[in-house]
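In: here is a sequence together with a model predicted from it:
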Amino acid sequence: MSRRTAPDQPAGSPPRTRPLRADAERNRQRIIAAAQEVFARRGLEVTLDDIAHHAGVGVGTVYRRFADREALIEAVFDNEIQRVVALAEQALAHENAWEGLVQFLTVSGADFAEDRGLREILLEGAHSQNRVAAAREHLTPAFSALIARAQQEGSLRNDIEATDLPLLQLMIGATAHHTRAVTPDLWQRYLTLVLDGLRTQRHGPSPLPHRALTQEEFDQAVPKTLPPRSMADRTGDR
């Protein structure tokens, strides 16, 4: 007996993907929301068991919706990465080139400070390499345009290149990571210092939006022991 096809489906066409049942879709969204929270707080090295526990579902439910952690990472960060791209495009549309650049670095800085997973995937290149490469393909021209506009305006120093921006963001993100438990807004102090160093003209140093760490806070935020130096490092000192 031959298999019958649906009246509106041509013979030989691939089977249609059925939409998820309402309860299955609710579980999927619940898992994504839980993963967003866990990735933001703990980074991308968490396990699917961790995410299942936070979502209040069994790990088998997670695997039914997502084949592996990479699939879940892409589902979580696809919109977030596109939002960073949109921030750069909005900054380009700002009538004042310098203010547009400041707007982008400030808003994206807040995103990277609050979301460890986003910082790892976009600035450190952790996981989902194809997705990161695609995002950078969009961001690199935007960075170049932001810099060119501000330099043509005369507000940004002429020796800044497109590759400088993600490294500056990485520096600010590292500060946010190390000091988040001690004083989560400290990164704004260092962004202000960076911006003062980028601009060509200013009447004087900008007021810093946050005080410096006390020695006790510094000791809490910065590891007291450094990793052992390699033999090559020691040899290079001679």
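Out: Yep, it's here.
In: for the rest of this, base every contact and every neighbour count on C-alpha atoms.
Out: Noted.
In: residues near the closest residue to residue 81 other than its chain neighbours, how many?
Out: Closest residue in space to residue 81, ignoring its immediate chain neighbours: residue 135 at 6.6 Å, by C-alpha to C-alpha, 6 or more residues apart in numbering. Here the neighbour count serves as a burial measure; for residue 135 (other C-alpha atoms under 10 Å) it reads 17.
In: residue 135 sits in which helix or strand?
Out: For residue 135, the element it lies in under DSSP states H and E is helix 129-153.
In: got the buried residues for that helix?
Out: Within helix 129-153, the residues that count as buried by 16 or more other C-alpha atoms under 10 Å are 131-132, 135-136, 138-140, 142-143, 145-151.
In: would you mind measuring from residue 161 to residue 146?
Out: Using C-alpha to C-alpha, to the nearest Å, one obtains 10 Å as the distance from residue 161 to residue 146.
In: my error: substitute residue 57 in the last question.
Out: From residue 57 to residue 146 the distance is 44 Å (C-alpha to C-alpha).
In: check it against this one:
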Amino acid sequence: MGEPEEPGQSVRPRRKDAARNREALIAAGRELFDAGGLSPTLDNVARRAGVGVGTAYRHFANKYELADAVLADSFDAMLAEAERAAAHRDALAGLAAFFDAVLRPQAAKRALLDFLRSSPEGPLLPDVRTRVEACIERLLERGQAQGTIRAEITSTDIGVLMSLMTTLIDTYGRAAPDLWRRFVPLLLDGLRSGVPTPLPVPPLGRGEFLALVNGEGD
């Protein structure tokens, strides 16, 4: 008779296999959803990931649950990149990197973001918004202290500009997926200190801005 199996010896490999399968499904889902929106089925994703269909359904009840996981993974990567941008010593360079970090995945994942907008009560949005706002506040504070960003610019101004860029991506992204990149330098030039044209109306307060973003100001 062989040695008795230690408790947990077979459990750990199974857990590692399960973790690998989940990562493979998320990677395959990201690839297929980016290419074809939400049209691929969970069976399609399983085949691309090289796992059995039963394995896919043990991890995700349906493709929408997988889409949530793909978005969560993508948001983690986006937020890490945005926070690196917010730590840049040169605030204007950091703001350029921040715009790129936040807008690039929006342009690449339009179908998934449409799905997220249709389910606004998901757990992702509040944490994402809080961390993005913190990045903006850090960049504005540093840039205004450095004298490179206009003193009257507020975080809600940046939020409105981000909403405008999202609308641009939604409107033109299918036909011209990189068009948004043309307008980032224009935004940055408008935020630089020394611009001679004063802003004619005051900024939105944070509460006003959030109400409008959430559709409560109509």
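Out: Sure, I can see it. The structure presented is a predicted model; accordingly, all values stated were derived computationally and were not measured.
In: do you know how far the residue nearest the centre of structure 2 is from residue 124 of structure 2?
Out: Among the residues of structure 2, residue 75 comes closest to the average C-alpha position under C-alpha atoms, centre = their mean, at 4.1 Å. Note on residue 75 of structure 2: its distance to residue 124 of structure 2, by C-alpha to C-alpha, is 8 Å.
In: what's residue 66 of structure 1 aligned with over in structure 2?
Out: Under the alignment (TM-score structural alignment), residue 66 of structure 1 pairs with residue 60 in structure 2.
In: tell me which residues touch that match, please.
Out: In this structure, residue 60 of structure 2 makes contact with residue 66, judged by C-alpha atoms under 8 Å, 6 or more residues apart in numbering.
In: what do you get if the cut-off is 10 Å, keeping everything else the same?
Out: For residue 60 of structure 2, the residues meeting the contact criterion (C-alpha atoms under 10 Å, 6 or more residues apart in numbering) are 22, 25, 42, 54, 66, 67, 68, 69.
In: now find how far off-centre the helix or strand where the fifth one lies is within its chain.
Out: This points to residue 66 of structure 2. Of the helices and strands defined by DSSP H and E, residue 66 of structure 2 is found in helix 63-86. Computed by C-alpha atoms, centre = their mean, to the nearest Å, the chain-centroid distance of helix 63-86 of structure 2 equals 5 Å.
In: the following helix or strand past it packs against which elements?
Out: On the C-terminal side of helix 63-86 of structure 2, the closest following helix or strand by DSSP H and E is helix 91-108. If contacts are counted by 3 or more C-alpha pairs under 10 Å, 6 or more residues apart in numbering; DSSP states H and E, helix 91-108 of structure 2 sits against helix 11-36, helix 63-86, helix 110-118, helix 124-146, helix 155-172, helix 180-191.
In: in the longest one, which residues are buried?
Out: Going by neighbour count (16+ other C-alpha under 10 Å), the buried part of helix 11-36 of structure 2 is 21-30, 32-34.
In: now the shortest one
Out: For helix 110-118 of structure 2, a neighbour-count test (16+ other C-alpha under 10 Å) marks 110, 111, 112, 113, 115, 116 as buried.
In: so which pair among those is furthest apart in space?
Out: Pairwise distances across the buried residues of helix 110-118 of structure 2 (C-alpha to C-alpha) peak at 9.8 Å, for the pair 110 and 116.
In: wait, the residue nearest to the centre of structure 2 sits on residue 105?
Out: Yes - with contact defined as C-alpha atoms under 10 Å, residue 75 of structure 2 and residue 105 form a contacting pair (8.6 Å).
In: if we can go back for a sec, what's the counterpart of the residue nearest to residue 81 of structure 1 in structure 2?
Out: With the correspondence set by TM-score structural alignment, residue 135 of structure 1 lines up against residue 128 in structure 2.
In: how about the contacts made by its match?
Out: Counting by C-alpha under 10 Å, 6+ apart, the residues that residue 128 of structure 2 touches are 72, 75, 76, 78, 79, 134.
In: re earlier: state the pair within the contacts of residue 60 of structure 2 that is farthest apart.
Out: In terms of C-alpha to C-alpha, the contacts of residue 60 of structure 2 reach their longest pairwise distance at 54 and 68, which sit 19.3 Å apart.
In: more neighbours: these two, which one.
Out: Here residue 54 of structure 2 and residue 68 are set side by side on neighbour count (other C-alpha under 10 Å), and the busier one is residue 68, at 20 against 11.
In: against residue 143 of structure 2, how distant is the more buried one?
Out: 35 Å.
In: same question, residue 75 of structure 2
Out: Following C-alpha to C-alpha, the distance that separates residue 75 of structure 2 from residue 143 of structure 2 is 25 Å.
In: before we move on, the earlier item: the residue nearest to the centre of structure 2 matches what in structure 1?
Out: Residue 75 of structure 2 maps onto residue 81 in structure 1, by TM-score structural alignment.
In: its match: what's it in contact with?
Out: Shown here is residue 81 of structure 1, whose contacts under the criterion C-alpha under 10 Å, 6+ apart are 74, 87, 118, 121, 122, 131, 132, 134, 135, 136, 139.
In: so how far is residue 163 of structure 1 from the first one?
Out: So that's residue 74 of structure 1. Note on residue 74 of structure 1: its distance to residue 163 of structure 1, by C-alpha to C-alpha, is 25 Å.
In: any idea how far residue 150 of structure 1 is from residue 98 of structure 1?
Out: Distance of residue 150 of structure 1 to residue 98 of structure 1, given as C-alpha to C-alpha: 5 Å.
In: so what sits against both of the two?
Out: Here residue 150 of structure 1 and residue 98 share the contacting residues 92, 156, 199, scored by C-alpha under 10 Å, 6+ apart.
In: residues contacting the second one?
Out: The neighbours of residue 156 of structure 1, taking C-alpha under 10 Å, 6+ apart as the test, are 97-98, 101, 146-150, 195, 197-201.
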